[in-house]
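Q: Predicted model and sequence follow; I will ask about them next.
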Amino acid sequence: MAVYRKVYRFRMEPTQAQGDALLRMAGARRFVWNWGLKRRKEAYAATGKGLTYCQQAAELTALKKQPETAWLKDVDAQLLQQALRDLDRAYQAFFSKRARFPRFKSKKRDEPRFRIPQRVRVEESKVYIPKVGWVRIRQSQPIDWRIKGATFKQDAEGQWYVTLTAEFEVPDVPLPPANPERVVGIDLGLSHFAVLSDGSPPIDPPRFYRKGLAKLRRAQRALSRKQKGSKNHEKARKQLARVHARIRNQRQDWLHKLTTALVRQYDGLCIEDLNLKGMARTKLSRSVQDAALGEFRRQLEYKALWHRKHLAVIDRYFPSSKLCRECGSINPTLSLSERVWTCGCGAVHDRDLNAARNIRAEGIRTIPVAVGHTETLNAWGEGVRPAHSRQSSLNQESHAL
């Protein structure tokens, strides 16, 4: 059995007393993180060796017995231990060169948050938090599996959210074969968000950031005119945060609906491995980040896994746009501004549709197909490999003979 995880995120509706308790727990987590980081630095400066998680956990037990830090007893013990585990994981990420050196957390800059690995449960639209009690949540869907951890976080607007991680098991068996007629190639871009190989109408990008840019600018100007530290400054900051949150929620809702519809409609999906970091450094960076192509791929990957559908990722250097579907030749002079081009064989190609069909033809080679269909044929009955590749293979065989 293969074990997978599913994450649920619900908005919380704490009372004033519960909200204060949540802030105290977030403050305790930040205090333990800073204390643990300071102790590690002191130990390394004195002995040349760092402290392990087990050593710091023992020191934490002694710390709670001291009079000046006895208030830590009022906080859930697993929350404090999880802060030390997160610090240890941050050190491991630094030594493996995956992240920078851990830093102290500021009360002003660090968003209030904490994690509890156990003893969190959900019943009747309420979540139970140790040392806090039952807190109302806006539960939009049931939780069908066992909860393995919970993260509580307050956003810039001041709203609390709980993120619950649940685990479920899926039989570890091969995916069912796909029907080639239900395999689609997806060409992602900026003028059209996605073009499908089956000839469906192109999916235009919603451009939520572009549409909300005027409101963002007004909110940012209003914030810049307020005196820092004043109540009006805090009101303007929350208003700006609400505009950002609305844009983010619109984008996420649109992406979730699109990816869910694609996974349910097709047995196999073929996409291209795009260099999104490189694209984000160009003059089109704002449009690239607004489209959220990386989030689209992330959602497709885990939803295809949950629904037991096939997902093929094509190499980023595959010439999907320049490859002619009729003769297999490559147009090396094709520029980005050419949306329709004519091959030397006379075939006229729509750039995006041609790329989507080439992506499908390349991706279907790695997808097992249902009985009665040949794996090396696509929906049009043509050979999957480009014609120039087949010709070069024949030439090599003839030379070998």
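A: The structure has been received and is ready for your questions. Quick caveat, the model's predicted, so the values are computed rather than measured.

Q: make it CA atoms for all contacts and neighbour counts henceforth
A: Noted.

Q: what separates the host helix or strand of residue 87 from the chain centre, distance-wise?
A: Secondary structure assignment for residue 87, by DSSP states H and E: helix 77-95. Between the centre of helix 77-95 and the centre of its chain there are 22 Å (CA atoms, centre = their mean, to the nearest Å).

Q: for comparison:
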Amino acid sequence: MIIAIKIKLKPTKEQEVLFWKSAGTARWAYNYFLCESENHYSEYLKGNRKTKTISEGEVRKYINNILKKTTHKWLGEVGSNVMKQAVKDANLARQRWFDGISGKPKFKCRRKSKISFYVNYESLKRTKEGFQGEKLGIVKTYQPLPKLQAGQMYSNPRISFDGKNWFLSIGYEKQFEMLELTGVSLGIDVGIKELAVCSDGEFKKNINKTKRVKHLEKKLRKEQRKLSRKLEDNIKSYDINRKPIYEKPLKDMKNIQKQNQIIRNVHKKLTDIRTNYLHQCSNEIVKTKPSQIVMEHLNVRGMMKNKHLAKSIAAQKLSEFKKQIEYKCEKYGIKFVEADRWFASSKTCSCCGKIKSDLKLKDRVFSCECGFKMDRDLNASINLANYQIQRA
């Protein structure tokens, strides 16, 4: 099984400058291919082109043979595979759009897009201090790279920046011992009040209700108000459409840049806390060694349309939690089952099987005509645990 890991880096100042150049080159190459593909399609509509799309090979050849030798000589300062892979990523994003898998790819923004670039897997070598990459030299890491067997290579290595630290993400082949499973079917009902309720009676609390997260959210609101006041102080006047006119470009205002960095750091802390908690909960669930885990099919996009619950749903990171459960089940040989979206797990009585159609969201205790009473989420998790038995 191929697993992916992230390793924290400690680059020198010269290497960090090269990292930023490589990330900028990858972003430029991605945007350049999207722009060329749109121009090619517009020429096709005019009748000047025979094909609708342009191949990524043509774009790469033009960049290497023309631009790199004339107006874009700075492309030679970074590894050649940085540009090559960025063009391939843009082409893949476009193909996924054509196939209906994802939306139309957007141009990457310097301030909002993820800062990352590709490292050539063939030249990536493990060293005592860290690793050696193409034009990067020996980069030190806080933990050693995993050892590989003869003939193996790290797959899809990329270096990324999370706003504070640089990381190397790699994939490698690893064999796991199959667990001796208990033969139990475990149902998991996720929600907002509790992150997850398991059919064995285990409740995973909502991390967003803890003092630490609430303190950080309060601090985030406070720092955002500070930023708003700084922006207001720099407003000179308003135009006819009541849009603010600033005395000078915002990028030159050092106080605003510092405040934006503070806000990014608070966002990073919140994300790290929530992601780490999801890993802890998913590990605890998988280590109970059930034969299969059943989760409901979540329509997160539809749930986010509720303006009263959208913020709470986004903070729970339910899609990420399901992904973690799914790949950890595959790791240990546990069968993962996704129940049908329209399966009435919450409205069905786990005792007699009768469906209570008038159940409302505010009803936290499920009461049935047969006299059965149970916590609403626990009842739903038991129904999910019996999902395959009911469909057999």
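A: Great, that's in hand. Note that the coordinates shown come from a computational prediction; the quantities given were computed from them, not determined experimentally.

Q: Map residue 272 of the first structure across to the second structure for me.
A: Using TM-score structural alignment, the partner of residue 272 of the first structure in the second structure is residue 296.

Q: and the residue nearest to residue 309 of the second structure when sequence neighbours are not counted, how many neighbours?
A: What sits nearest to residue 309 of the second structure in space, not counting adjacent residues and going by CA to CA, 6 or more residues apart in numbering, is residue 303, at 7.8 Å. Residues within reach of residue 303 of the second structure, counting by other CA atoms under 10 Å, total 13.

Q: hmm, back to that, so how much does the helix holding residue 87 of the first structure differ from the second structure once superposed?
A: Superposed on the second structure, helix 77-95 of the first structure shows a mean distance to its aligned partners of 1.7 Å (mean CA distance after the TM-score superposition for the first structure).

Q: so where in the second structure does that helix end up aligned?
A: The aligned range for helix 77-95 of the first structure in the second structure is 80-98, by TM-score structural alignment.

Q: ok so, going back, quick one: the match of residue 272 of the first structure from residue 309 of the second structure, how far?
A: Distance, residue 296 of the second structure to residue 309 of the second structure, using CA to CA, to the nearest Å: 19 Å.

Q: can you check residue 344 of the second structure too?
A: From residue 344 of the second structure across to residue 309 of the second structure, the span is 21 Å (CA to CA).

Q: Residue 163 of the second structure too?
A: Going from residue 163 of the second structure to residue 309 of the second structure by CA to CA gives 28 Å.

Q: Now do the strands in the stretch 251-392 of the second structure.
A: Assigned by DSSP state E, counting those that start in this stretch, the stretch 251-392 of the second structure shows strands spanning 292-296, 335-339, 365-367, 373-375.

Q: Residue 9 of the second structure: which of those is closest?
A: strand 335-339 (34.6 Å; CA to CA).

Q: tilt between the closest one and strand 292-296?
A: Strand 335-339 of the second structure and strand 292-296 are oriented at 20 degrees to each other (axes from the mean of the first three to the mean of the last three CA atoms, to 10 degrees).

Q: I would like the residues contacting strand 335-339 of the second structure, please.
A: Applying CA atoms under 8 Å, 6 or more residues apart in numbering, the external contacts of strand 335-339 of the second structure come out as 291, 292, 293, 294, 295, 296, 297, 326, 329, 330, 384, 387.

Q: swap the cut-off to 6 Å and go again
A: For strand 335-339 of the second structure, contacts defined as CA atoms under 6 Å, 6 or more residues apart in numbering pick out 292, 293, 294, 295, 296, 297.

Q: so which of those residues is the most crowded?
A: Counting neighbours by other CA under 10 Å, residue 294 leads the contacts of strand 335-339 of the second structure with 26 neighbours.

Q: got a list of what it touches?
A: Counted by CA under 6 Å, 6+ apart, residue 294 of the second structure has contacts 187, 337, 338, 384.

Q: For residue 54 of the second structure, state which of the residues you listed is nearest.
A: residue 338 (38.9 Å).

Q: Neighbours of the residue mapped onto that closest one from the first structure, how many?
A: The alignment partner of residue 338 of the second structure in the first structure, by TM-score structural alignment, is residue 313. For residue 313 of the first structure, the count of nearby residues is 18 (other CA under 10 Å).

Q: How much space separates residue 313 of the first structure from residue 175 of the first structure?
A: In terms of CA to CA, residue 313 of the first structure sits 16 Å off from residue 175 of the first structure.

Q: thought residue 100 of the first structure was touching residue 94?
A: Yes: counting by CA atoms under 6 Å, residue 100 of the first structure touches residue 94, with 5.4 Å between them.

Q: so the strand or helix carrying residue 7 of the second structure aligns onto which residues of the first structure?
A: If you go by DSSP H and E, residue 7 of the second structure is part of strand 2-8. Under TM-score structural alignment, the match for strand 2-8 of the second structure in the first structure covers residues 5-11.

Q: buried set for the matching stretch?
A: Buried residues in stretch 5-11 of the first structure, counted by 16 or more other CA atoms under 10 Å: 8, 9, 10, 11.

Q: If you tally nearby residues, what's the number for the residue lying closest to residue 214 of the second structure once chain neighbours are set aside?
A: Nearest residue to residue 214 of the second structure in three dimensions, chain neighbours excluded: residue 208, at 6.8 Å (CA to CA, 6+ apart). Residue 208 of the second structure: 20 surrounding residues under other CA under 10 Å.

Q: Could you report the separation of the equivalent of residue 208 of the second structure over in the first structure from residue 190 of the first structure?
A: Matched to the first structure by TM-score structural alignment, residue 208 of the second structure sits across from residue 207. Distance from residue 207 of the first structure to residue 190 of the first structure, counting by CA to CA: 10 Å.

Q: And residue 353 of the first structure, by the same measure?
A: 14 Å.

Q: Looking at these two, which is more packed in?
A: A direct count of neighbours by other CA under 10 Å for residue 353 of the first structure and residue 190 places residue 353 higher, at 25 against 15.

Q: For residue 12 of the second structure, which non-adjacent residue is closest in space?
A: residue 139 (8.0 Å).

Q: Helix or strand for the one you found, just tell me which one.
A: Going by DSSP H and E, residue 139 of the second structure is part of strand 137-140.
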